[in-house]
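Participant: no FASTA, just this:
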C-alpha cells in the first residue's frame, strides 16, 4: 500500500509562516534583554565608572522640569497629569544605564500615553504631536543606551516599534501630525545604527583581547613544555652514562671479584638486567620527546670545562667579555655541570642579541656547597637590531627549568645603569668538607689565543638564531 507524498504548502502560506516567525523573533528580541555590563564598568577610574550615571542624572534633571512646564503651559494639560507623564518619559533614563530595554518599554508607554492625552488637549493645535520636542530628545538619548547594550535584532525591533506607533498616530489624526513621527523614526534609526556599530566594535575588541590572553597562556605553556622536553633530552646522555656504568660493573663483578657466593653473582646479574631494561625504557622515552625530523648531537654534553670557549665565541661576536673561574672546582654533578653551561650560554646569547657591544663579565664561584654562576652585562654600546627587540621567552624559561631541576635558585633582572644580571645558584653534588673553608682562589681568564682556544668557530654564537645547539638525542 503506497502513501501519497505530502503536498507542499502554497507560496503565500510559506511567506506568511516566514513573516510570522520573523515577528515572533522580533517580539522575543524586544522582550528579552541581553545580559551585560553598563559602559565603563571595568574602568580603573571610579569617576569613569560613574560617568554614565552622571550623564543620565543630568538629562533627567534638565528634561523633567521642562517637560512638566511645556505640557502644563503650552499644551494646557492638567498639572498632575503633566507631572506623571513627564516622570514616565524622563525618569527611566536613570534605569537605562543598567537595564536599557526595560527603560525603553517604560518610556515608550509614557510617550504613547502622552500622545493619547495630548490628542484631546486644547493647546495641541499648531504644536508638535504625537511627540513633544522634549520627548524626542529624551528618546534619542535612550536609544544610545539601548544601542550600546542590545544586539542587532533587538535594535531592529525597537526601531520598527517606534516607527509603527508614530505612523499609527499620524493615521489616526493626520490633521494634527506635523511629521515629527517620521523625523523621530529616521533619527532613531541613525542613532541605533551608530551606537550598535560602537557596541559591536567594543565586543570585537573584547573578544580579541580574550583570544590574545588565551594565546599568550598557551604560548607560555608550550614554551615551558618545549624547554622541559629539551632538558630531558639533554639529560638522557648523563643518565644513560651512569646506567651503562652500572651495567658494566654488575656484569664484570663476578670476574673481577674472585670467590663471590652464588647468591651475590645472581644479584649482580639481576642488577645488570634491570639496568639494561632501564636503558631500553629511556630510549623509548627519548623517541617520544624527540621532535619530528630532529637528530641529536654525536658528541658529549658540554660542561664548565667549555666555558672558556663559550666566552671566546662571544668575543668574536662583538661583545667584550671576560671569565672568572676557580682553579679547581672538584667533582660537580653531571646535571649541575650541564645546567651551568647552558645557563651561561643562554645568558651570553641574550647579551649578543639584546645588548650588542655591552661589557660582560662571567663569574663562577663555589662556596657553601653551592655553585654560583653570575653573568652581568652593561648597557648596549651599539644599536639593537629591530629583529631582536622582542624575544620568544625561551631563554629565561629554560634557565628557570634547569635551576628547578637541580634544586637551585635563579635571580634575573635589569640593573639601574641599563644592564642585566643573571645569578644562578646550583647545589654541588657533595657538601663541602668544612662549611667555613674559603673557596678556592679564582683566577682571571681573559679571552685570547692559547692552547685551549678552538680553531673552528663556535656555532653556538656564530649563527643568528638561538645560540643553543640542537637538542641531543
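Facilitator: Received it, and whenever you're ready, just let me know what you need. Predicted model only: the values in this text are computed from it and were never measured. Residues are numbered from 1 along each chain as shown.

Participant: contacts and neighbour counts: CA atoms only from here.
Facilitator: Will do.

Participant: let me see the contact set for residue 403.
Facilitator: Under the criterion of Cα atoms under 8 Å, 6 or more residues apart in numbering, the neighbours of residue 403 are 339, 409, 410, 424, 425, 426.

Participant: so it, which state does it fall into?
Facilitator: Judged by DSSP: H, G, I helix; E, B strand; the rest coil, the three-state class of residue 403 is helix.

Participant: any idea how far residue 423 is from it?
Facilitator: 11 Å (Cα to Cα, to the nearest Å).

Participant: so what sits against both of these two?
Facilitator: Common contact partners of residue 403 and residue 423 (Cα under 8 Å, 6+ apart): residue 410.

Participant: for residue 420, grab the count of nearby residues.
Facilitator: Residues lying near residue 420 (other Cα atoms under 10 Å) number 20.

Participant: redo the contacts of residue 403 as JSON lines? Include neighbour count, distance to residue 254 and secondary structure.
Facilitator: Converted to JSON lines, these look like this (neighbours: other Cα atoms under 10 Å; distance: Cα to Cα, whole Å; DSSP: H, G, I helix; E, B strand; the rest coil):
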{"residue": "339", "neighbour count": "27", "distance to residue 254": "37", "secondary structure": "helix"}
{"residue": "409", "neighbour count": "16", "distance to residue 254": "44", "secondary structure": "strand"}
{"residue": "410", "neighbour count": "19", "distance to residue 254": "46", "secondary structure": "strand"}
{"residue": "424", "neighbour count": "24", "distance to residue 254": "44", "secondary structure": "strand"}
{"residue": "425", "neighbour count": "23", "distance to residue 254": "42", "secondary structure": "strand"}
{"residue": "426", "neighbour count": "26", "distance to residue 254": "39", "secondary structure": "strand"}
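
Participant: please compare the first structure with the one that follows:
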C-alpha cells in the first residue's frame, strides 16, 4: 500500500497510455483494481439503498458505479474523493472508498488542518449514519436498546473506519517526504563533492604548474650562469688559441671546470627529484605529494658549493674550505659534516660566496668592483640565497647583453634587512658579443623570489646607457629577534623604574608587534622605493619598469635586458 498516496509531483512523467498523475504502470493497475473493488461494494450497497428508498434498482446500481469509480482519481484529487465518501455515507455505501480516500489524503502532503477538518467531517458523518441505522435496524427486530449503546457502536465504527487510515497515511507521507529529503540531500552532497573534486583537481593542477615554475626557476638560477661563463670562456679560447697557447690552455681548463660544475648541479637536482618520487611511490601508490622547493634549493646549494670547491682547487682551496666552515659555524651547523649534507643544511649559497661568484666573472674578462657596507652579520638562509641569486642574475645579464661593460656590485648589510645592487655601464664595442641567448625569464624569477620574501625588486636601464638591478630583502627572523631584544630591554628598564606606567609601554609594544595589513603593504612598497633609489648617483636617475622583449633586444649594446 505504500505506492498509494504518491505525491502529484512524482507522477508528472505519467504512465504510458494513462493519465499523467500515474507515475508508474504498477500504480495505475493498483488504482484500477481498488476502484473495481469499490465499484462492486458500492453496487451491492446501492441495491440495498434503492430497496430501502423505493427507487429503481438501476438507479442504485448506477449510483454505486459512479461512487466506486471515484477512487481512480484518488492521486489527483484526494480531497474530492474524501468529500464524495462523506456524501456517500448518507446512503450507507463507500466504506472502502472512505478508508482509501482518507489514507491517500493524509499521505498526499496536504496541510494538517485540511486533513484534520476532513477527517472530523468523515467521523461526524459516520457517527450520524451509524446511530440512525443501528436504531432503525434494532427497531425492525423489536429491540429498543438505550441510546448510549447506539452511540458506543457508532463511535467504534467511526473511529475504526477513519482513524487508522488517517494515521497510516500521515506516517507513510512523513516517511516518504523524509526519504525524498534525504535523497535530495544526498544528491546535493554528491554534487558538492563533485564540485570539490573539480576544485581540488584545479588546485592540484595549479600546484603542479607552480612547482614546475619553481623548479624551472631554480634550474635557471643554478645552471644558466655556469653555461653563460662556459660560452664566454669558449669564445675567449677561440680568440687566443693560436696567439697565446698558455692562455688558451687556461681557458680550456676553465671551460672544462664550468662544464663539470654544470653537470654536477644538474645531476644533484635530478637526484633530489628522483629520490622524492621514489619515496612518494613507496609510501602510497596513489599519493602524489608536491616536491618541496626546499629540496630543490638544497640541491642547488650542494651544486653551488661543489662548484666553489672545484674552483678553489685551482685558485685558493684553503680559503674556500674556511669560508664554508665559517658559514656552517655561523648558522649553527657542524663544520665536520660532509660537504653535501652541510650545504643542504645551510639551504643554499650565502653572501660569503659573493666574492667567489665575482671572481668567476672576473676570470671571464669582466671588470667588476665589489663594495660591501655595514658590519658582517648572518641572515636567514633564504634571504642570503635570494640576495646571492639576484647578484648572480645581474652578472649573467651583463655577460649576455653588455660584454666588456664595467660593473659594480654593492652589498649593504643592515639591521633586519640586506640590500644588493648590480649596475653596469654601456657595453664595450671592442669586445665581441658572445651571442648568448636570452629567454627573458631571469629577472621575472628574481622578482618572484624577492616578492615571496616581502622585499622590493627594481630593474631597468640607467641614464648612462647601462642597466641596474637592485633588491631590498627583509629578514623577518632578525626583526623578530630585534623586537624580542627591545622588549626584554624595555622590561628590564621598567623593572628598574617601577614608578613608570606599565600599561602605556604594553600598548606601545603590542602596536609594534602586531602591525596592520596597511602597515605591511606600506612597508613592502617602501622597500620597492628604496630598491629603486639604492645606488643611484643622481636624483634624476629613476629605475624603469621591467623591459619587454623588443626593448630587451634594443638594449643589446647598453646593458642587460630582462
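Facilitator: Thanks, I have it. The structure displayed is predicted, hence computed values, not measured ones.

Participant: any idea what the TM-score is?
Facilitator: Here the superposed chains carry a TM-score of 0.40, computed using TM-score structural alignment, normalised by the length of the first structure; 232 aligned residues with a Cα RMSD of 4.5 Å.

Participant: turn the contacts of residue 403 of the first structure into JSON lines, including distance to residue 230 of the first structure.
Facilitator: As requested, the contacts of residue 403 of the first structure are exported to JSON lines (distance: Cα to Cα, whole Å):
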{"residue": "339", "distance to residue 230 of the first structure": "12"}
{"residue": "409", "distance to residue 230 of the first structure": "20"}
{"residue": "410", "distance to residue 230 of the first structure": "19"}
{"residue": "424", "distance to residue 230 of the first structure": "19"}
{"residue": "425", "distance to residue 230 of the first structure": "21"}
{"residue": "426", "distance to residue 230 of the first structure": "19"}
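
Participant: which one of the residues you listed is nearest residue 322 of the first structure?
Facilitator: residue 424 (17.7 Å; Cα to Cα).

Participant: once you drop chain neighbours, what's closest to the closest one?
Facilitator: Spatially, and ignoring its direct neighbours in sequence, residue 424 of the first structure is nearest to residue 410 (4.5 Å; Cα to Cα, 6 or more residues apart in numbering).

Participant: measure the one you found to residue 376 of the first structure for me?
Facilitator: 14 Å.

Participant: now residue 20 of the first structure
Facilitator: 75 Å.

Participant: more neighbours: which of these two?
Facilitator: residue 376 (22 against 12).

Participant: that one and residue 413 touch, don't they?
Facilitator: No. Here residue 376 of the first structure does not reach residue 413: they are 10.1 Å apart, not a contact under Cα atoms under 8 Å.

Participant: quickly list what's touching both of the two.
Facilitator: With Cα under 8 Å, 6+ apart as the test, residue 376 of the first structure and residue 413 both reach 420, 421, 422.

Participant: how about stretch 153-171 of the first structure: buried residues?
Facilitator: For stretch 153-171 of the first structure, burial by neighbour count (16 or more other Cα atoms under 10 Å) applies to 154-163, 165-167, 169-170.

Participant: what of stretch 124-134 of the second structure?
Facilitator: For stretch 124-134 of the second structure, by 16+ other Cα under 10 Å, it's 124, 125, 126, 127, 128, 129, 130, 131, 134.

Participant: for the stretch 1-150 of the second structure, which segments count as helices?
Facilitator: 25-53, 57-69, 78-88, 95-107, 112-140, 147-240 (DSSP state H, counting those that start in this stretch).

Participant: name the helices or strands packed onto the first one?
Facilitator: Packing contacts for helix 25-53 of the second structure, counted by 3 or more Cα pairs under 8 Å, 6 or more residues apart in numbering; DSSP states H and E, involve helix 57-69, helix 95-107.

Participant: winner for burial among the ones you listed?
Facilitator: helix 95-107 (a mean of 28; mean count of other Cα atoms under 10 Å).

Participant: got the angle for that one vs helix 25-53?
Facilitator: Put simply, helix 95-107 of the second structure runs at 140 degrees to helix 25-53, going by axes from the mean of the first three to the mean of the last three Cα atoms, to 10 degrees.

Participant: specify the angle between helix 95-107 of the second structure and helix 78-88 in degrees.
Facilitator: Going by the same axes, to 10 degrees, helix 95-107 of the second structure makes 150 degrees with helix 78-88.

Participant: quick one on the thing from earlier: can I get the helices of the stretch 1-150 of the second structure in a markdown table including distance to residue 355 of the second structure?
Facilitator: Formatted as a markdown table, these follow (distance: least, Cα to Cα, whole Å):
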| stretch | distance to residue 355 of the second structure |
| --- | --- |
| helix 25-53 | 89 |
| helix 57-69 | 104 |
| helix 78-88 | 94 |
| helix 95-107 | 88 |
| helix 112-140 | 89 |
| helix 147-240 | 15 |
